[in-house]
Structure formats: structure tokens, C-alpha cells
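Peer 1: Pasting the sequence and the predicted coordinates here, then a few questions.
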Amino acid sequence: MTEPEKRIALLIDADNAPASKIDVILAEVARYGVANVRRAYGNWKSPHLKQWEAVLHEYAIRPIQQFAYSTGKNASDMAMVIDAMDLLYARNLDGFAIVTSDADFTPLVMRLLTDGEKVYGFGEKKTPSPFVNACSKFTYLEALGAPPDNGKVEASAPKKAAQDLRGDARLVQMLRSAVDSGSGDDGWTRLDVVGSQIGNQASFDPRNYGYRKLSDLVKASDLFEVKQEGKTIWVRDKPRKRVAAKKTAV
């Protein structure tokens, strides 16, 4: 029996998201399920949202009008949170895709996660880290290229060199912890296990580092031994003492 498609609610903070990226956002959401709820929030009388108006009908996105009731307050944020909670309590969804670069939605993400919902975040590089780290998976919009004919969104962010990857303490710790947690006595771990472990402990997308797949990122880091048996990829932490000795000899 074919497993039913996951149902995703796509909620867009139009004030804090570029309309030019909607096609790649939808292509990315389609990897996790079908976006049967599509809503964009903002004051649609504002000229700032003209670009969003142009794509609403084309992508079947429902505009939710929110007037600015007072200066300095964002009524759109409140409306989006209220709708998210209504959708959560309706119990007919499998996850949420939230498009914003605003950290004010971090408590909402944490609340959705508490109820066991997956939350896929999308935002620009300026998105504060609390929101990025709170999501089940967060993808920078700058890291998403145009979707090719096969519908898969490629990485468009510049690839980080091995030295830069090894200099990212958080990334190195996350990778090594994931490899170590799933390893056997010989130290080898299946790459799919590593990916699952990382997904359970942090928001992570290899495309944010310029690599389309986790395997490409792992190989580029030069921190791990990699071997392939059939369709299965195995990874193991390189013996650090041996690596250090080789460098000294050079």
C-alpha cells in the first residue's frame, strides 16, 4: 500500500521574505509533502508587497490581510501565529513550512515541535540563529538555486573549502558526534544513520554550506574516511593522531 503524502502548511511572512524565491520554496516543500495550505500574511495595501501580489494567484497562495493597527507593531506576526495554532489543533497536518527571516517566530516553532510537528524553516542569511536552530530543518534562501527539470532544488551557495568546514566548530562537533553515536566496534557508520542523527539533534542542510548532499559535504571536510558498498555509504572518523603525524612529517 502506498503511503499517503504528508500534508504541509506553508505559512509565509510576506514582510520578511522575498517573492522571487517562491518557486524554489515550493519545490523544496514538495520534498516533504504536499502544501495543501498556502497562506501569505501582510498588509496588502502596502507597496512593499507588490512583488508578492504578482505571484499569489500563480502559486495558489491565499493572501491574509492584516492592517497595521499601531506604529511599531506587526499584526501580521500575530495573525500567522494564531492561524498556526488553529491548524495545529485541527490535527489534520503532518508539518509546517514557515518562511520568514524574523526570530519572533521562534516560540511558535518550539510550540509546534512540542506537539511532535516537523517544522521546515526558510529565511535569508540575516535570519537570527535562535529561529534557525529551533527548526527541524532550516534552509537559507540564498542556498537554493533554481529547480531543474527533475524538480530537485540544487545548491547555489558558494562551496566552503575544507579548511573553512574544519574551522566551523559547531559543524565539526555535530558531524563527529553523529558518526560516533552510530558507529560499531570498527568505527564505521552508515551515512543515512549519520543524517538521521544530525536531523534529530539540530537544524541542518548541507546546501547551506554549498553542497547538494551530505556525502559531498562529508568528503569535502576531509575529516572522515569514506567507503561505498553497493548503494550504502559508510563513514569513519579519521585517526587524528595519524593525520597530525603526517602533517608534521610534511
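Peer 2: Perfect, I can see it now. Numbering: from 1, shown residues only.
Peer 1: Please make it C-alpha for all contacts and neighbour counts, starting now.
Peer 2: Fine.
Peer 1: ok, and the closest non-adjacent residue to Gly187?
Peer 2: Arg236 (5.6 Å; C-alpha to C-alpha, 6 or more residues apart in numbering).
Peer 1: The one you found and Gln197, how far apart?
Peer 2: 15 Å (C-alpha to C-alpha, to the nearest Å).
Peer 1: The two: who's more crowded?
Peer 2: Neighbour count, other C-alpha atoms under 10 Å: between Arg236 and Gln197, Arg236 has more, with 21 against 18.
Peer 1: what ranges do the strands span in the chain?
Peer 2: Along the chain, counting by DSSP state E, strands occupy 7-13, 34-42, 62-65, 95-99, 118-123, 137-140, 189-190, 224-229, 232-237.
Peer 1: Structure two is appended below for comparative analysis:
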Amino acid sequence: MATNKPQTSRQQKHLAVLIDADNAPAAIVEGLFEEIAKYGIASVKRIYGDWTQPNLGGWKKVLLDHSIQPMQQFAYTKGKNATDSSLIIDAMDLLYTRRFDGFCLVSSDSDFTRLAVRLREEGLTVYGFGEQKTPKPFVSACDKFIYTEILRADAVEPAPEPATAPVNGASQEAKPATAPVKAQKVPVDFIAKVLDDIADDEDDWVQLGAVGSNISKLSPAFDPRLYGFKKLSELIKAQPKRFELEARGSNTTGGKDLYVRNRKPGK
């Protein structure tokens, strides 16, 4: 007899969102929770910092709108950040409740590297969110790492916009902090190697979903948006000299499954 138990899809994962307010700008808040919604339900939303200090004023304005619980942490010693320890202790407490499928760690601070590793050792999925300055060890310790510049911009520019002339003699405003980041060069050689490594049939076709999964395992920070594309399929399609993309059959949702392979020499 069939049961009505929900499928364990990524949308059904229960996630704990822990934000280091000292190392994450409030400007990302909209994009942050839109992104998290792709991976699951933000069952817990906490943000850590010393709320008596004026530098967190930006976060104070958005906490109620997004139901984020502020966690007060005073600095015990001048020049030392006690927020990290508070966040880590709470993360371990939440881990041992066994109520969560994954954690979202929002910070550019490498001090959370060991925490990410520990959470993954328990079989939980770790999504990291931080600026492009985030040290590589923290990025690599996560299952998936999303650069927050993408979230602030909502898109990546293929090239910088030309400067506009002042209007009515007014001075030109400085470029806002939320401006889109410039698209990076597509790592076609890296993608091609992944395809070579996982292709197991005689014609070398690989399901696109499997390609994306293996890319994420090897490079947690890989994101098509960094290269100016919304989806991996769009990125692949834009490289016709290196890859072939083909739609086949119909999947469980009524659409077609996409397959990709390295383009053969001479074709």
C-alpha cells in the first residue's frame, strides 16, 4: 500500500540558518533567503553580533521583516570577536537535536571552517554564504558555497557599464556596493575533465544533473551565475565549440532530460 510520506527532496530539507552579522552585509538579506529557499526550509534563522554597537544598524532594520532572531554577544575583550564562539556553540546544540538536514553558515570568516567540517561529518549538508574574499579552506569545507556578491546584484554583468555623464551639473555618484560583479571566464577545461571522468557509455553522453553534482563536489563555489548564466544548461549551450547538448525522452515532470558530452574532434 502506498504511503503519503513526503519525498526527501531538497525543497523539504529543514535548514538552520546562522548568520555572522560582523562578516555579512545586510544588503544580501533578500537574495540570501531567496537562495536558501531553493535548498529547503529555513526552520531556524539566527544572527549573531553585539547589537549595542552602531555597525549592525543595517541588520536591525531587516530582522523583523525576515523573522530573524538576533543573538546578543558582547565582546569580552577589546579587539576580540566573541560572536564566532557563540555561533559555533549554538550550531552544535542544534546539531544534537537531530532536527535538521543541513546548515546555512553566512560569513566570510575562515574560523567556521572546522564547524563546517564537523557538521558534514555528521552527514548534514552545509551551505556556505560569503564574499569572494572568503578563504578557500572555508569554501572547500562546505558542500555548496554561494558568493554573496551574486545575491546582492541578482545577476552578473558580462562587462562593465560605461560611465554616465553628470546630470544638471551634479557630481557623479559612486558605484553602489550592490553593483553586479563582472562575469568570469567560463572554466571549459574543468567542465570537460569532469565529463571525461564520469562518462561511462560508448558515446560519452552524461545526464546534465550528474555533471552539475560532480562539479559541485569538486568545486563547491562553482555557480553558473559567476559566468553570466542563470543555469548550467545555458552555460553549456553557450560553448558549442566544446560541448554538445541534447534533450531526450521525458522525465517525471513531463519535460525532457538534458544530456551533454565533449564535442568530438572534427564535429
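Peer 2: Yep, that arrived. Keep in mind the model is a prediction, meaning the values are calculated, not measured.
Peer 1: Can you give me the TM-score here?
Peer 2: Remark: TM-score between the superposed chains equals 0.84 [TM-score structural alignment, normalised by the length of the first structure]; 230 aligned residues with a C-alpha RMSD of 2.3 Å.
Peer 1: picking that back up, of all the strands of the first structure, which lies closest to Ser76 of the first structure?
Peer 2: Closest approach to Ser76 of the first structure among these (C-alpha to C-alpha): strand 34-42, 5.3 Å.
Peer 1: Just tell me the aligned range of the closest one in the second structure.
Peer 2: Using TM-score structural alignment, the residues of the second structure aligned to strand 34-42 of the first structure are 41-49.
Peer 1: just to revisit the earlier point, aligned to the residue nearest to Gly187 of the first structure, what sits in the second structure?
Peer 2: So, by TM-score structural alignment, Arg236 of the first structure is matched to Arg261.
Peer 1: measure Leu124 of the second structure to Thr113 of the second structure for me?
Peer 2: For Leu124 of the second structure relative to Thr113 of the second structure (C-alpha to C-alpha), the value is 15 Å.
Peer 1: residue contacts, the equivalent of Val109 of the first structure over in the second structure?
Peer 2: Alignment note: Val109 of the first structure maps to Ala116 in the second structure; criterion TM-score structural alignment. Listed by C-alpha atoms under 8 Å, 6 or more residues apart in numbering, the contact partners of Ala116 of the second structure are 126, 138, 141-142.
Peer 1: rerun at 10 Å
Peer 2: 88, 91, 103-105, 124-128, 138-143 (C-alpha atoms under 10 Å, 6 or more residues apart in numbering).
Peer 1: Tell me the one among the residues you listed nearest to Ala247 of the second structure.
Peer 2: For the contacts of Ala116 of the second structure, the nearest to Ala247 of the second structure is Asp143 (28.1 Å; C-alpha to C-alpha).
Peer 1: For burial, what's the neighbour tally of the closest one?
Peer 2: 21.
Peer 1: what does it align to in the first structure?
Peer 2: Asp143 of the second structure maps onto Ser136 in the first structure, by TM-score structural alignment.
Peer 1: In this model Phe122 seems to touch its match, though I could be wrong.
Peer 2: No: counting by C-alpha atoms under 10 Å, Phe122 is not a contact partner of Ser136 of the first structure; they are 11.1 Å apart.
Peer 1: nearest residue to Asp22 of the second structure other than its sequence neighbours?
Peer 2: Gly49 (6.3 Å).
Peer 1: Would you mind measuring from that neighbour to Ser107 of the second structure?
Peer 2: For Gly49 of the second structure, the distance to Ser107 of the second structure - C-alpha to C-alpha - is 12 Å.
Peer 1: before we move on, what about Ile89 of the second structure?
Peer 2: On the measure of C-alpha to C-alpha, Ile89 of the second structure and Ser107 of the second structure end up 16 Å apart.
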